[in-house]
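Engineer: Build me a model:
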Amino acid sequence: MNSKITIAIDGFSSTGKSTVAKQLAKSLGYVYVDTGAMYRAVAFYAMSHGFIDGNHFDKSGLIENLGRINISFKFNEALGFAEVYLNGVNIEKQIRTLEVSGFVSTVAAVSEVRHKLVEQQQQMGKDKGLVMDGRDIGTVVFPDAELKLFMTASAETRAQRRYKELIDRGDEVVYDEVLKNVQERDYIDTHREDSPLVKADDAIEIDNSNMTLEEQFKVILDLVNKALNK
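Structural biologist: I've put the predicted structure just below:
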């Protein structure tokens, strides 16, 4: 029995995938990789370099510049998790805005972007002992993961959580805009041609609409222990 496994967590936006993935990684002493942050970093790069805004998307321009995008994670002791760096610059705070959220699914639908990032993600997980969350981890990145979870909750519940998160951070946002963003991202994520968001056949669905973080963590930790003992 390999003492370390790969845990793949997929699901809709704002279902708390990252929160539970961080908890698990900390509890198990595993590496945590937030793939959503990687796609956000590419979206932020595209915005910063004029490849995307509310009126246009220069897809070919972004594709031509993919070689100039270097994404890395550096563990922050004070925060207890790894922050995202783009070409050596910490962009953790910049990528969490509603503006980036508005473009990330569009950028993530580009096949060339997905191929580049999936390759990096598979490299990160080659030694197991990893918790990775995203949209296609159990279906594309690690189809052989020992434990696959699929997180879901109602759009309204997710929008409320995201809204609270942004308000707590000091962002000025309107709930209806956050809900619209959640619904638009759901549509793009589930309808894109390349690696759409789908539940893997062997994934366990967790609907956390009415769960506290503690309840959810207990349920998932039990599933992890079962997978470790197989």
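
Engineer: Going by C-alpha atoms from here, please, whenever you check contacts or count neighbours.
Structural biologist: Will do.

Engineer: who touches the residue positioned nearest the centre of the chain in this structure?
Structural biologist: Residue closest to the mean C-alpha point of the chain, counted by Cα atoms, centre = their mean, is residue 36 at 2.8 Å. With contact taken as Cα atoms under 8 Å, 6 or more residues apart in numbering, residue 36 is in contact with 133, 134, 135.

Engineer: Can you show me the helices along the protein?
Structural biologist: 17-28, 35-48, 59-64, 98-108, 111-124, 155-168, 175-191, 213-228 (DSSP state H).

Engineer: For the last one, buried residues please.
Structural biologist: Pointing back at helix 213-228 there. Neighbour-count burial for helix 213-228 flags 216, 217, 220, 221, 223, 224, 227 (criterion: 16 or more other Cα atoms under 10 Å).

Engineer: Can you list the helices and strands that it packs against?
Structural biologist: Helices and strands touching helix 213-228, by 3 or more Cα pairs under 8 Å, 6 or more residues apart in numbering; DSSP states H and E, are helix 17-28, strand 147-152.

Engineer: what's next to the first one, contact-wise?
Structural biologist: Outside helix 17-28, the residues that touch it by Cα under 8 Å, 6+ apart are 9-11, 30-32, 34, 81, 130-134, 151, 213, 216-217, 221.

Engineer: and that helix, which residues are buried?
Structural biologist: Neighbour-count burial for helix 17-28 [16+ other Cα under 10 Å]: 17, 18, 20, 21, 22, 23, 24, 25.

Engineer: Just send the residues you listed back as a markdown table, with distance to residue 67 too.
Structural biologist: Compiled in a markdown table, these are given as follows (distance: Cα to Cα, whole Å):
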| residue | distance to residue 67 |
| --- | --- |
| 17 | 29 |
| 18 | 27 |
| 20 | 32 |
| 21 | 29 |
| 22 | 29 |
| 23 | 33 |
| 24 | 33 |
| 25 | 30 |
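
Engineer: from those, which is closest to residue 196?
Structural biologist: Using Cα to Cα, residue 17 comes nearest to residue 196 of the buried residues of helix 17-28, at 17.2 Å.

Engineer: how close does the closest one get to residue 5?
Structural biologist: 18 Å (Cα to Cα, to the nearest Å).

Engineer: Now the second one, please; I'll put the structures next to each other:
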Amino acid sequence: MTASEQAPVLTVDGPGGAGKGTISQLLARKLGWHLLDSGALYRLTALAAMKQAVAFDDETALAGVAGALDVRFEPSPGDEPARVFLNGADATTAIRTEECGDRASRVAALPSVRQALLQRQRDFCQPPGLVADGRDMGTVVFPDASHKVFLTASAEERARRRHEQLLAQGEDVKLADLIEEIQVRDERDVNRSTAPLKPADDARVVDTTGLSIDEVLDQVLAVTGHT
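Structural biologist: This is a model prediction of the structure:
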């Protein structure tokens, strides 16, 4: 029996900044389902590797880091992302830096790392259901998911959203630099040999550019039949 046969799964894939995290958190809360933030697992792998001074060109060592992660997710109130804990310490803010995001994108391109995290992600599928947020949830991790959504938005829109988040955190980052970083990261994610970023053939694609959170949520809920 596959993981998605044990409980219903809604996959929410797409590039960074398309709104996956916020929408997935709201969906999980509304449906009363579990939440998997798969991107956080790759960011945690990158963070743990940096803390352990593991070279980012050492695929074997990075896969070992991924396989040994001590991670825990805890729901947050409101629209805030779920709290993420690494080795018992709150790593929610640390994994959201631009440096960690860039390293995570590099780590995610390594086949051995993806394989090390595959079963760990599938183990999150428990009754009554799972909202799985990531980049290959509907294509690789849960190919038999009952519902699949792919959120997207222009690079400019995603950079603007990220710029607002960083300013709110007190970080001074140029919008033009963020646009360039997002475009480079997209190119890497789309063209990697293992699990490239793309919509599943049976996924509903939703362009979130110019849409409010409520408008996106309504469209995604319509896919699941929970309007």
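
Engineer: TM-score of the superposed pair?
Structural biologist: Superposed pair, TM-score by TM-score structural alignment, normalised by the length of structure 2: 0.90. Supporting alignment: 222 aligned residues with a Cα RMSD of 2.1 Å.

Engineer: Would you mind finding the most buried of the helices of structure 1?
Structural biologist: The highest mean neighbour count among the helices of structure 1, using mean count of other Cα atoms under 10 Å, belongs to helix 35-48: a mean of 23.

Engineer: That helix against structure 2, how far on average?
Structural biologist: Superposed on structure 2, helix 35-48 of structure 1 shows a mean distance to its aligned partners of 0.9 Å (mean Cα distance after the TM-score superposition for structure 1).

Engineer: In structure 2, what range does that helix match?
Structural biologist: Mapped onto structure 2 using TM-score structural alignment, helix 35-48 of structure 1 covers residues 38-51.

Engineer: gap between that stretch and the chain center?
Structural biologist: 12 Å (Cα atoms, centre = their mean, to the nearest Å).

Engineer: Can you pick out the ones from the contacts of residue 36 of structure 1 that are in strands?
Structural biologist: 133, 134 (DSSP state E).

Engineer: With distance to residue 205 of structure 1 and neighbour count added, can I get the contacts of residue 36 of structure 1 in a markdown table?
Structural biologist: Shown next, in a markdown table, are the contacts of residue 36 of structure 1 (distance: Cα to Cα, whole Å; neighbours: other Cα atoms under 10 Å):
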| residue | distance to residue 205 of structure 1 | neighbour count |
| --- | --- | --- |
| 133 | 14 | 30 |
| 134 | 14 | 24 |
| 135 | 14 | 26 |
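
Engineer: could you list every residue that touches residue 84 of structure 1?
Structural biologist: 37, 38, 41, 71, 72, 73, 74, 90, 91, 92.

Engineer: between those residues, which is closest to residue 62 of structure 1?
Structural biologist: residue 41 (12.5 Å).

Engineer: measure that closest one to residue 83 of structure 1 for me?
Structural biologist: 11 Å.

Engineer: Residue 194 of structure 1 now?
Structural biologist: For residue 194 of structure 1, the distance to residue 83 of structure 1 - Cα to Cα - is 27 Å.

Engineer: What of residue 185 of structure 1?
Structural biologist: From residue 185 of structure 1 to residue 83 of structure 1 the distance is 23 Å (Cα to Cα).

Engineer: List the contacts of residue 213 of structure 1.
Structural biologist: By Cα under 8 Å, 6+ apart, the neighbours of residue 213 of structure 1 are residue 20.

Engineer: now residue 166 of structure 2
Structural biologist: Residue 166 of structure 2 touches 172, 173, counting by Cα under 8 Å, 6+ apart.

Engineer: if I look at the closest residue to residue 75 of structure 2 other than its chain neighbours, how far off is residue 224 of structure 2?
Structural biologist: Distances taken as Cα to Cα, 6 or more residues apart in numbering put residue 82 closest to residue 75 of structure 2, at 4.6 Å, once the chain neighbours are dropped. Distance of residue 82 of structure 2 to residue 224 of structure 2, given as Cα to Cα: 22 Å.

Engineer: Over to residue 13 of structure 2?
Structural biologist: For residue 13 of structure 2, the distance to residue 224 of structure 2 - Cα to Cα - is 15 Å.

Engineer: My read is that residue 157 of structure 2 contacts residue 209, right?
Structural biologist: Yes: using Cα atoms under 8 Å, residue 157 of structure 2 makes contact with residue 209 at a distance of 6.3 Å.

Engineer: Mutual contacts of these two, please.
Structural biologist: With Cα under 8 Å, 6+ apart as the test, residue 157 of structure 2 and residue 209 reach no residue in common.

Engineer: counterpart of residue 148 of structure 2 in structure 1?
Structural biologist: By TM-score structural alignment, residue 148 of structure 2 lines up with residue 148 in structure 1.

Engineer: same thing with residue 162 of structure 2?
Structural biologist: Looks like residue 162 of structure 2 aligns to residue 162 there (TM-score structural alignment).
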